[in-house]
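*Asks:* 3D model of this:
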Amino acid sequence: MAKRKDFSVTRLPGFATIALTAFVALYLPIVTLVVYSFNGSETVAIWGGFSLRWYGIAWDNTQVQEATLRSLIIAASAAGIATTVATMAALATTRTGRFKGETLIYVMINQPLMVPEIVTAVALLIVFAAVKVATGYTGLGYLILAHAAFCIPFAYLPIRARLEGMDLSLEIAASDLYATPWQTFRRVTLPLMMPGVIAGAMLAFVISLDDVIITEFVKSAGQDTLPTYMLGQLRRAVTPEVNAISTALLGLTVLMLTAFFILTRTRD
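*Replies:* As a prediction, the model looks like this:
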């Protein structure tokens, strides 16, 4: 009797064609963007030879410098807040026994992932508008808080996954040796969960750095981040400078996500 072959989707007719078509549709526009960021022409539609001209123009652009610095400040601050809150939430939901309302808490923590981002943006706009009227404050604090709230679940998931995969024996041994809960956390739990914390922080940083919708709704005048600045430029005139900025932002994002993958990959 012939040996039965296990089912594999890769053996289905047309699988390779569909997969190739999907990859081309996903990555061809990105490759085109990167290639045309080195275009020496004044327009994005005509190739004018290889040149780093637009990278230099973008580097010397004061508005780009200010937007980039603002984006980095917001992303770093939001990632720090989101990671701190996510770490406490992950500890509370993994280092305790099952309790009533645990599922509801998990749903509330991950709510920004399930609700359309435009809904979150409108809700934040309404709340922060009332606060601005009451306090008169219009600084970057609103953007930092808005980004932090949106990034919490992105930081929470890798931290929780790391905690769930950790062996409790070392923490139990520390308690048996009369370590206080704080000493156990500082000397045992935190070092072991640190790869998850770093991964969560990097993921939150990337999500905040790339955000457009929430930023557009919450920001005040003169608070453009790099993505919203690029969106404004596209509404006026498209030049290879936007391609150069996009490529630089893409490179930073890929670098951060690669580091995230390395930190969270399964190790033997």
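
*Asks:* contacts, neighbours, all on C-alpha from now
*Replies:* Fine.

*Asks:* could you say what helices and strands the longest helix along the chain packs with?
*Replies:* Assignment by DSSP state H gives helix 62-94 as the longest helix of the chain. Secondary-structure packing of helix 62-94 (3 or more Cα pairs under 8 Å, 6 or more residues apart in numbering; DSSP states H and E): helix 141-164, helix 190-210, helix 226-236.

*Asks:* Please point out which parts of the helix or strand just after it sit buried.
*Replies:* Sequence-wise, the next helix or strand downstream of helix 62-94 (DSSP states H and E) is helix 102-109. Neighbour-count burial for helix 102-109 flags I109 (criterion: 16 or more other Cα atoms under 10 Å).

*Asks:* How about stretch 74-88?
*Replies:* For stretch 74-88, by 16+ other Cα under 10 Å, it's 74-87.

*Asks:* Also this sequence, please, to line up against the first:
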Amino acid sequence: MNKNLGWFNLTSLVLGFAFLYLPILLLVVFSFNESKLVTVWAGFSTKWYVSMWANEGLMDAAWVTVRVGLLSATIATALGTLAALTLDRFHRFPGRTLFSGMVYAPLVMPEVITGLSLLLLFVAINFDRGFWTVTLAHTTLTMCFVAVVVQSRLVTFDKSLEEAAQDLGCPPVKTFFAITLPLILPAVVAGWMLAFTLSLDDLVIASFNTGPGATTLPIKIYSQVRLGVTPEINAICSIMIGIVAIGVIVASIATRRSELERDKAERAAFRVDG
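*Replies:* Sure thing, here's the model as predicted:
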């Protein structure tokens, strides 16, 4: 019975991963296809990667996407970390429920609603749509994810370390940068990587808030796919997959190191107490 159940679980797992990742693997494989027909294999070639670099439209969109991702992820990390500290350290203050709801609202809000509401805001304040509106929109989208990641680390944070530093005369601001931030840094880095990845991937919100000269790569790819998939699109998508994969690996390593350091500190404290 257990053996049959084990084979069933294994088969379900293999089929599930195949359903999720086999299309991605095929996209990467066909990005090295010699033929212009993306579904007909005609031999190995890297010419579409060379052609992709020569495509000014794709490269301009990629550069806009990278700039938006870097800037929005950085702003979102700063704001999300502050929001997580506020929610973790101050359990009672006027408007805490409203503040918490506003921080986490983008997690459950459909992207269409978020994009449309931001568009109406920019129109109402007469803010021209372009690079900065896309950046602000992506900051709004990703800040809540950073807050969740950092707050989950702060839940297990040993606040006695901060208290000890302040008892020794360390000011609160210096305590944060000398004690708190280094200990939660892996979570902050993981939040930044998650925010950057979400910004690279976003299509819906960016399409609502983009303007002249601010076409992101997902928008460019989507507009070209409607006319037919080309091998150049396979190539640029493969590069995006590689960037996202590297981000996930870095975030996982940072999280793992954070857990190991916490376990080491707990064992050291246990030895001292013993």
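
*Asks:* quick one: the longest helix of the first structure aligns where in the second structure?
*Replies:* Mapping helix 62-94 of the first structure onto the second structure (TM-score structural alignment) gives residues 56-88.

*Asks:* how much does that stretch stray from the first structure?
*Replies:* Stretch 56-88 of the second structure differs from its equivalent in the first structure by a mean of 0.9 Å after superposition (mean Cα distance after the TM-score superposition for the first structure).

*Asks:* Show me what L203 of the first structure aligns to in the second structure.
*Replies:* By TM-score structural alignment, L203 of the first structure lines up with L194.

*Asks:* Please tell me how far its match sits from D201 of the second structure.
*Replies:* The spacing between L194 of the second structure and D201 of the second structure, counted by Cα to Cα, to the nearest Å, is 11 Å.

*Asks:* can you check K220 of the second structure too?
*Replies:* 12 Å.

*Asks:* Then V123 of the second structure?
*Replies:* V123 of the second structure is 25 Å from D201 of the second structure, by Cα to Cα.

*Asks:* Which of those two has more residues huddled nearby?
*Replies:* For V123 of the second structure and D201, the more surrounded residue by other Cα atoms under 10 Å is D201, and the numbers stand at 19 against 13.

*Asks:* residues in contact with the nearest residue to that one once chain neighbours are set aside?
*Replies:* Nearest residue to D201 of the second structure, sequence neighbours excluded (Cα to Cα, 6 or more residues apart in numbering): P218, at 6.8 Å. Applying Cα atoms under 8 Å, 6 or more residues apart in numbering to P218 of the second structure gives the contacts 200-203.

*Asks:* ditto for K219 of the first structure
*Replies:* 140, 142-143.

*Asks:* which among these gets closest to R11 of the first structure?
*Replies:* Sorting those by distance to R11 of the first structure puts L143 at the head of the list, at 49.0 Å, by Cα to Cα.

*Asks:* got the contact list for the closest one?
*Replies:* 74, 215, 218-219.

*Asks:* Same check on A62 of the second structure?
*Replies:* Contact analysis of A62 of the second structure by Cα under 8 Å, 6+ apart lists 216-217.

*Asks:* how many neighbours does A134 of the first structure have?
*Replies:* 9.

*Asks:* so which strand or helix has it?
*Replies:* Counting by DSSP H and E, A134 of the first structure is part of helix 117-135.

*Asks:* just checking, what packs against that helix?
*Replies:* When contacts are defined as 3+ Cα pairs under 8 Å, 6+ apart, helix 117-135 of the first structure packs onto helix 213-218.

*Asks:* Many thanks, I have nothing further to ask.
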